[in-house]
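A.B. asks: sequence and predicted structure, then a few things I'm wondering about:
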Amino acid sequence: MASDGERLVGDLLDQLDLEPLEQRLFRGSSRDLGGKSVFGGQVAGQAMVAATRTVDPEQQAHSMHGYFLRPGDMEAAIVYEVDNIRDGRSFATRRVQAIQHGRPIFSMLASFHVEEHGYTHQMAMPDVPDPETLASHDELRRNWVDELDRVPESLREAVGREVAIDMRAVKPWNMLAPDKRDAVQHVWFKAKAPLPDDQAVHRAVLTYASDFNLLATSLFPHGVSFFTPGMQMASIDHAIWFHRNLQMDEWLLYSMDSPGAQDARGLSRGLIFNRAGELVASVAQEGLIRQRDNKPRSTPENG
């Protein structure tokens, strides 16, 4: 009998295993993680899978840059249309449009590269406690149950929703009772069950998981969270650079910071290291962090 982790990871792999419809055209399904729309990491991960299926197997994704254009409808399928921009001897480029109800909800450019030898350097991995010494997000979430009365009823399901990724924060942040702190966080993460021995799958799962926790880093200095009344949050864009092969079913450290926020937008960055201290990926994202005043807007009727 499959464990909960195996069930969740199996479901995630099913999500990422897109249905081919036609040449460079694929269809994917969505999962409800308790938010108001499709989780951004799901769309980005599926778009990465769609692009990967149109390039030479010897080429692996080394970067992606995507824009979230519209909220995704969790009840509707998503169609992924892949444009072959360029095929070179070393690099290939693909453009992917994620479409629902006839309109794009996400647009991505991804670049693929054959493995080459070259110069190597990197920043040092932060010195943090091992993941085995830290509480999982699932364990912490159970302790937050007594604080659910602080959360709008429409969002309570999101607090209890389990996901396929095991996340362990070095300094946990209670999103139901957020404190003010520096815009820095370190989170160990990995899939809750083994993944296939396919580097393309590991990079797609990393793309999916990289959207967890990142935008929240820009809220730390302000003592607010996604669950704060009147708070409107959404990913605007997302970029990843893959530096070397990685294993998403082994612990990776996601070291995040937010250098600034302005005009209702927060910028967050992340470096991802394996346990050997090797930098495997870098991430950047700008997101909407709008505090709505909940007051009526001016209209011709009310002046």
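C.D. replies: Nice, thanks for sending it over.
A.B. asks: drop to CA atoms for contacts and neighbour counts, all remaining ones
C.D. replies: Fine.
A.B. asks: mind listing the helices for the protein?
C.D. replies: For the chain, the helices defined by DSSP state H cover 4-16, 40-52, 137-143, 156-160, 199-209.
A.B. asks: what separates the shortest one from the chain centre, distance-wise?
C.D. replies: Relative to the chain's own centre, helix 156-160 is displaced by 18 Å; criterion: C-alpha atoms, centre = their mean, to the nearest Å.
A.B. asks: tell me which residues are up against it.
C.D. replies: Applying C-alpha atoms under 8 Å, 6 or more residues apart in numbering, the external contacts of helix 156-160 come out as 33-35, 141-142, 148.
A.B. asks: repeat the analysis, applying 10 Å as the threshold.
C.D. replies: The contact list for helix 156-160, computed with C-alpha atoms under 10 Å, 6 or more residues apart in numbering, reads 32-36, 138, 141-142, 144-145, 148-151, 175-176, 227.
A.B. asks: how about that helix: buried residues?
C.D. replies: 156, 159-160 (16 or more other C-alpha atoms under 10 Å).
A.B. asks: adding distance to V49, write the residues you listed out as JSON lines.
C.D. replies: Below are the buried residues of helix 156-160 laid out as JSON lines (distance: C-alpha to C-alpha, whole Å):
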{"residue": "R156", "distance to V49": "31"}
{"residue": "V159", "distance to V49": "28"}
{"residue": "G160", "distance to V49": "28"}
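A.B. asks: and the nearest residue in space to K192 that is not next to it in sequence, how far from G35?
C.D. replies: In space, and not counting its chain neighbours, K192 is closest to G5: 4.9 Å by C-alpha to C-alpha, 6 or more residues apart in numbering. Noted for G5: a distance of 21 Å to G35, by C-alpha to C-alpha, to the nearest Å.
A.B. asks: one more to weigh against that first structure:
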Amino acid sequence: MTDTADPNPADRLVALLDLERIEENIFRGRSPDEHLQRVFGGQVAGQALVAAGRTTDGGRPVHSLHAYFLRPGRPGVPIVYQVERVRDGRSFTTRRVVAVQQGRTIFHLTASFHRPEPGFEQQLPMPAVPGPEELPGLADELREHLGELPDALARMTRRQAFDIRYVERLRWTTEALSDAEPRSAVWMRAVGPLGDDPLVHTCALTYASDMMLLDAVRLPVEPLWGPRGFDVASLDHAMWFHRPFRADEWFLYQQESPIATGARGLARGQIYDSDGALLVSVMQEGLFRPHDAPR
């Protein structure tokens, strides 16, 4: 599909999350052929959560998910999502989802849904950062440093479903990282409206949560943009959803990495709305294998 035929990346994201129901608990998702080495993990996680949510009554929003990336998915090949209805209790609903591609399990997810109920509230404050209107968009910042963008990079920014604005200017050289801490923060929102289905917004944010969280791990050792010294792969992913939100409104994704060792790095993130309410907490571990490491 060309950019001319479908110019709105937000519409493409909604379509990507609109799974085909094959059987009562079996769904099929598209996997666009984007000429990537493997399917983007956020796509698989978002589609798996859609499959889980479509087997609930809709009155219980998801409050947590825990997932493992088991094998790389192949772009251009459909993915089948098999849902197990583990439990339907009075307050909580549990679903387990297995993603299968060409007969091989590539991913599995467990999601828990909670009937809304009252309770006390407390949270740590959102960090003080510039607002998104004060920051350049990703494409503008890249052009400022690179000049005319290579075709592949220009196409990537045009097709990006989220407007991304880094709170700190992108780190461009290894020298600039000499005292860099493993922390990063970005403002994000979908580039267009995503409709009014709360599950779509939850799954769209799940998609977005995998886009750059592991960047916090490697900030002290290599620039965000440029040649990479590591093969990077997500190993697992966990999220806790605290409050309702819209993924087509600005949210701050604050990220940090407490540790990297043994070719694995751990990252955690907090997602806030523009008023400072904590919406989502995220944890992810990734593999960081040097290109010259024995296989």
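C.D. replies: Cool, got the structure. In this text the structure is predicted, and so the values were computed from the model without any measurement.
A.B. asks: what's the TM-score here?
C.D. replies: After superposition, the two chains reach a TM-score of 0.91 (TM-score structural alignment, normalised by the length of structure 2), with 289 aligned residues with a C-alpha RMSD of 2.5 Å.
A.B. asks: find the residue closest to the residue positioned nearest the centre of structure 1 in space, skipping its chain neighbours.
C.D. replies: Taking C-alpha atoms, centre = their mean, the centroid of structure 1 lies closest to D211, which sits 1.8 Å from it. If the residues on either side of it in the chain are set aside, D211 of structure 1 comes closest to G41, at 5.1 Å by C-alpha to C-alpha, 6+ apart.
A.B. asks: OK, contacts around the one you found?
C.D. replies: Neighbours of G41 of structure 1 in contact, by C-alpha under 10 Å, 6+ apart: 47, 204-212, 235, 238.
A.B. asks: what about the residues you listed, which one has the most neighbours?
C.D. replies: Counting neighbours by other C-alpha atoms under 10 Å, A47 leads the contacts of G41 of structure 1 with 33 neighbours.
A.B. asks: distance-wise, check the residue of structure 2 most remote from its centre relative to F241 of structure 2.
C.D. replies: Taking C-alpha atoms, centre = their mean, the residue of structure 2 most remote from its mean C-alpha position is R90, at 30.3 Å. Distance of R90 of structure 2 to F241 of structure 2, computed by C-alpha to C-alpha: 19 Å.
A.B. asks: before we move on, what about A52 of structure 2?
C.D. replies: Between A52 of structure 2 and F241 of structure 2 the distance is 15 Å, computed by C-alpha to C-alpha.
A.B. asks: so those two - more neighbours on which side?
C.D. replies: Neighbours per residue, other C-alpha under 10 Å: of A52 of structure 2 and F241, the larger number sits with A52, 28 against 19.
A.B. asks: so who does the more buried one touch?
C.D. replies: Neighbouring residues of A52 of structure 2 by C-alpha under 10 Å, 6+ apart: 25-27, 46, 62, 81-85, 94-97, 109-113.
A.B. asks: weed out the non-buried ones from those.
C.D. replies: Buried by 16+ other C-alpha under 10 Å: 25-27, 46, 62, 81-84, 94-97, 109-113, out of the contacts of A52 of structure 2.
A.B. asks: narrow these to those in strands?
C.D. replies: The strands, defined by DSSP state E, take in 26-27, 62, 81-84, 94-97, 109-113 from these.
A.B. asks: so which of these is the closest to R264 of structure 2?
C.D. replies: R264 of structure 2 lies nearest to L109 out of these, by C-alpha to C-alpha, at 20.6 Å.
A.B. asks: list the contacts for the closest one?
C.D. replies: When contacts are counted by C-alpha under 10 Å, 6+ apart, L109 of structure 2 touches 44-45, 48-49, 52, 65-69, 83, 95-99, 236-238.
A.B. asks: identify the residue spatially nearest to L253 of structure 1, adjacent ones excluded.
C.D. replies: With C-alpha to C-alpha, 6+ apart as the criterion, L253 of structure 1 has its nearest non-adjacent residue at 4.4 Å, and that residue is W188.
A.B. asks: oh sorry, the question was meant for N274 of structure 1
C.D. replies: Of all residues not flanking N274 of structure 1 in the chain, L252 sits nearest, at 4.6 Å (C-alpha to C-alpha, 6+ apart).
A.B. asks: looks like the one you found contacts G270 (just checking).
C.D. replies: No - counting by C-alpha atoms under 10 Å, L252 of structure 1 stays clear of G270, with 11.9 Å between them.
A.B. asks: neighbour-wise, which of these two wins?
C.D. replies: Set L252 of structure 1 next to G270 and count neighbours by other C-alpha under 10 Å: L252 wins out with 26 against 23.
A.B. asks: once you drop chain neighbours, what's closest to R243 of structure 2?
C.D. replies: R243 of structure 2 sits nearest to L279 (C-alpha to C-alpha, 6+ apart), 5.0 Å away.
A.B. asks: that neighbour: how many residues sit nearby?
C.D. replies: 17.
A.B. asks: now do the strands in structure 1.
C.D. replies: 19-22, 25-28, 59-68, 78-87, 91-100, 103-114, 165-169, 184-191, 231-242, 252-262, 265-274, 279-291.
A.B. asks: do you know which of those strands lies nearest D130 of structure 1?
C.D. replies: In terms of C-alpha to C-alpha, the element of these nearest to D130 of structure 1 is strand 184-191, at 8.4 Å.
A.B. asks: now the closest one, how far from the centre of its chain.
C.D. replies: Here the centre of strand 184-191 of structure 1 is set off from its chain's centre by 12 Å, with C-alpha atoms, centre = their mean.
A.B. asks: mean deviation, that strand versus structure 2?
C.D. replies: Average distance, strand 184-191 of structure 1 versus aligned residues of structure 2 after superposition (mean C-alpha distance after the TM-score superposition for structure 1): 0.7 Å.
A.B. asks: would you confirm that H65 of structure 1 contacts H238?
C.D. replies: Yes - using C-alpha under 10 Å, H65 of structure 1 is in contact with H238, at 5.9 Å.
A.B. asks: tell me the contacts of the residue lying closest to L149 of structure 2 once chain neighbours are set aside?
C.D. replies: Setting aside the residues directly before and after it, L149 of structure 2 is nearest to R143 in space (C-alpha to C-alpha, 6+ apart), at 6.2 Å. Remark: with contacts taken as C-alpha under 10 Å, 6+ apart, R143 of structure 2 is in contact with 149-150, 154.
A.B. asks: ok, and these in structure 1?
C.D. replies: On the basis of both residues aligned by TM-score structural alignment, their matches' C-alpha atoms under 10 Å, what survives of the contacts of R143 of structure 2 in structure 1 is A154.
A.B. asks: perfect, I'm done here.
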